[in-house]
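A.B. asks: just coords:
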């Protein structure tokens, strides 16, 4: 488990870096997250035959609020 702990520490340090934080808040990152959420929502909607489209849309909007740079 020592290797995993080392990777975790490095990942945390990376994410705390100011330049990384700025990149995550950029418009480009927002666009990428929007594209991913759209694809996931579309796949979930297709998998459920559209039966849960409203709930999928709500979940997508909530996720976008958490991930977005608003």
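C.D. replies: Okay, I see it. None of these values were measured; they are calculated from a predicted model.

A.B. asks: switch to C-alpha atoms for all contacts and neighbour counts from now on
C.D. replies: Will do.

A.B. asks: where's the residue nearest to residue 29 when sequence neighbours are not counted relative to residue 48, distance?
C.D. replies: Spatial nearest neighbour of residue 29, excluding adjacent residues (Cα to Cα, 6 or more residues apart in numbering): residue 23 at 6.9 Å. Counting by Cα to Cα, to the nearest Å, the gap from residue 23 to residue 48 is 35 Å.

A.B. asks: ok, now residue 34?
C.D. replies: 21 Å.

A.B. asks: okay, these two: which has more neighbours?
C.D. replies: Taking neighbours as other Cα atoms under 10 Å, residue 34 and residue 48 compare with residue 34 leading, 18 against 12.

A.B. asks: and the comparison structure, right after this:
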């Protein structure tokens, strides 16, 4: 079992990672004056998807 498998199965870690991802998105948008808001959002979604944290997927028990 790799580190990402453990991450995907740990709900607390995923919630914390989502909070951190949102904070990073806000900070980047704040610093760039929302100039790259769409690109930042797309990058955030792509990264979260690769980590198995898709926000559009229903919550798993």
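C.D. replies: On my side now, so go ahead. Being a predicted model, the structure only gives us computed values, none of them experimental.

A.B. asks: Report the TM-score for the pair.
C.D. replies: Taking TM-score structural alignment, normalised by the length of the second structure as the basis, the two superposed chains have a TM-score of 0.69; 53 aligned residues with a Cα RMSD of 2.3 Å.

A.B. asks: re earlier: just give me how far the helix or strand where the residue nearest to residue 29 of the first structure lies sits from the chain centre.
C.D. replies: According to DSSP states H and E, residue 23 of the first structure maps onto helix 18-24. The chain centroid and the centroid of helix 18-24 of the first structure are separated by 15 Å, computed with Cα atoms, centre = their mean, to the nearest Å.

A.B. asks: before we move on, what about stretch 44-57 of the second structure?
C.D. replies: With Cα atoms, centre = their mean, you get 6 Å for stretch 44-57 of the second structure.

A.B. asks: which residue ranges form the strands in the second structure?
C.D. replies: Counting by DSSP state E, no segments of the second structure form strands.

A.B. asks: Now for the residue nearest to residue 29 of the first structure, how many residues are close by?
C.D. replies: Neighbours of residue 23 of the first structure (other Cα under 10 Å): 12.

A.B. asks: tell me, what residue is most central in the second structure?
C.D. replies: Residue closest to the average C-alpha location in the second structure (Cα atoms, centre = their mean): residue 48, at 4.0 Å.

A.B. asks: That one maps to what in the first structure?
C.D. replies: When the first structure is aligned by TM-score structural alignment, the residue opposite residue 48 of the second structure is residue 64.

A.B. asks: Isn't its match up against residue 35?
C.D. replies: No. Counting by Cα atoms under 8 Å, residue 64 of the first structure stays clear of residue 35, with 10.5 Å between them.
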